[in-house]
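>>> structure, please.
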Amino acid sequence: MQKERSEVNTLEKSLESMSRQEVEDFLYKEGDLLDHWKLDEWLTLYTEDAQYLIPTNDLRAGDPENDLVYINHDFERLQALVVRLNNSRAHREYPWSRTTHLITNVRLLGVEEECLMITAPFMVWRFRNKDAEYFVGHYRYALKLGGGQLKIRSKHILMDMTSLRPAGAISIIL
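So this is what the prediction gives:
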């Protein structure tokens, strides 16, 4: 009964009335799904017109249409990424890395173009074999309500690291 009441409340919510705690819980859920390699479930958090973008460290405001970026995935490419990472032939991530996604200081910036704009610093630790690597930066999310649930319209990842050298490559989902 409590769960049903919660689902009804979410359906009646608007982006403007979302609390920081609700948004934080959503972001923590995303991190938890990634840390437990529940990639198919993670993908359901995204809208079908989603963008997952990581510009280069030296050009954080880079436009993927005109500038080199590390990653610029639409929903179709995210689907392909999930298929690849779930496959034992993905040599870079099999056996799977252990990851820990840490998210803090979540700020709700307001609603723009039917999306709730969010920013939050992050640190992601990746452990594989005897290696430990980290990624540090800021997330910028645009969240939408779809089917009464929060969905990620865009996730823009700004790296605070001056280079990827400590981490080597981005082979995990940040």
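>>> rest of the way, CA atoms for contacts and neighbours
OK.
>>> all strands of the protein, in order?
Here the chain has its strands, by DSSP state E, at 46-55, 69-74, 98-103, 107-112, 115-128, 131-146, 149-159.
>>> in the fifth one, what's buried?
Buried residues in strand 115-128, counted by 16 or more other C-alpha atoms under 10 Å: 115-126.
>>> re earlier: turn the strands of the chain into TSV, including distance to residue 81.
Output for the strands of the chain, formatted as TSV (distance: least, C-alpha to C-alpha, whole Å):
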stretch	distance to residue 81
strand 46-55	11
strand 69-74	9
strand 98-103	17
strand 107-112	29
strand 115-128	18
strand 131-146	19
strand 149-159	15
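>>> single out the most deeply packed of those strands.
Of all the strands of the chain, strand 149-159 carries the top mean neighbour count, a mean of 22, counting by mean count of other C-alpha atoms under 10 Å.
>>> how far off centre is it?
Computed by C-alpha atoms, centre = their mean, to the nearest Å, the separation of strand 149-159 from the middle of its chain amounts to 6 Å.
>>> please give the structure of this sequence too, so both can be compared:
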Amino acid sequence: MTDTLAEKNSLTPLLADPRVARAIELVWREADLLDRKEYDAWRALYTEDGHYVIPIDPETEDFANTLNMVYDDARMRRMRVTRMTEGHAISAVDAARTVRTVSRFVPVEVSDQEVMLRSAQVVVAYKRGTHDLWAAEVTHRIRLSEPDDRIALKVVRLVDSEDVVPAAGFLL
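Next up is the predicted model:
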């Protein structure tokens, strides 16, 4: 059975759902791992068929056929983590320190197999005496499975995705 917001009069029952709580906890764990630069552990949070996407077009759902800032499958996530951890890329050598806040969780779909959440994310990055602010609406599709739930999809829709966006040497 799948619960959707259209079928519910209130968010409260969905937010109290233990499946939703598990999904939110996984999103928070992901943010913590990224802030601590534990990229191998972050990569392990994803399903093998999962995607990490930062689209340019804020309305697109067809990520495979539109231009994206990031469109990573498992192979690309492995390569990205290698670049960020081996110290050969300038983004790894001089990486920004980050603090993420992820909140305003809205369950979009809930089933015994998956939870889709929308949330707001703010990333503050500090590098060379300068703070950068990244704000986005994020969608996570969490695949529920024992013993560990996994991220099947993460879409980061930056509020300024259609403008000039400064380079981010870290994961959003």
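>>> if we can go back for a sec, just the buried residues of strand 115-128 of the first structure now: which is nearest residue 162 of the first structure?
residue 123 (14.4 Å; C-alpha to C-alpha).
>>> quick one, what contacts the closest residue to residue 55 of the first structure other than its chain neighbours?
Leaving aside its sequence neighbours, residue 55 of the first structure sits nearest to residue 69 (C-alpha to C-alpha, 6 or more residues apart in numbering; 4.3 Å). Residue 69 of the first structure makes contacts with 53-56, 62-63, as judged by C-alpha atoms under 8 Å, 6 or more residues apart in numbering.
>>> tell me the counterpart of residue 69 of the first structure in the second structure.
Here residue 69 of the first structure is matched to residue 68 in the second structure, going by TM-score structural alignment.
>>> its match and residue 54 of the second structure, how far apart?
6 Å (C-alpha to C-alpha, to the nearest Å).
>>> list the contacts of the residue nearest the centre of the second structure.
Central residue of the second structure (C-alpha atoms, centre = their mean): residue 154, 4.4 Å from the mean position. With contacts defined as C-alpha under 8 Å, 6+ apart, residue 154 of the second structure is in contact with 51-53, 138-141.
>>> and for residue 136 of the second structure?
120-122, 156-159.
>>> what's the closest non-adjacent residue to it?
That would be residue 158: by C-alpha to C-alpha, 6+ apart, it lies 4.1 Å from residue 136 of the second structure.
>>> now do that neighbour against residue 151 of the second structure, distance only.
Residue 158 of the second structure is 19 Å from residue 151 of the second structure, by C-alpha to C-alpha.
>>> for the helix of greatest length in the first structure, which positions count as buried?
Secondary structure assigned by DSSP state H gives helix 20-35 as the longest helix of the first structure. Residues 23-24, 26-28, 30-35 are the ones in helix 20-35 of the first structure that count as buried (16+ other C-alpha under 10 Å).
>>> is residue 117 of the second structure in contact with residue 104, as I believe?
No. Residue 117 of the second structure is beyond contact range of residue 104, at 9.8 Å (criterion: C-alpha atoms under 8 Å).
>>> between the two, which contacts overlap?
Going by C-alpha under 8 Å, 6+ apart, no residue sits against residue 117 of the second structure while also sitting against residue 104.
>>> kindly indicate which of the contacts of residue 136 of the second structure lies nearest residue 79 of the second structure.
The closest of these to residue 79 of the second structure turns out to be residue 156 (C-alpha to C-alpha; 19.3 Å).
>>> aligned to the closest one, what sits in the first structure?
Residue 156 of the second structure maps onto residue 157 in the first structure, by TM-score structural alignment.
>>> didn't that match look like it was pressed against residue 53?
Yes. If you go by C-alpha under 8 Å, residue 157 of the first structure and residue 53 touch, sitting 6.1 Å apart.
>>> need the residues touching each of those two.
The contact sets of residue 157 of the first structure and residue 53 do not overlap (C-alpha under 8 Å, 6+ apart).
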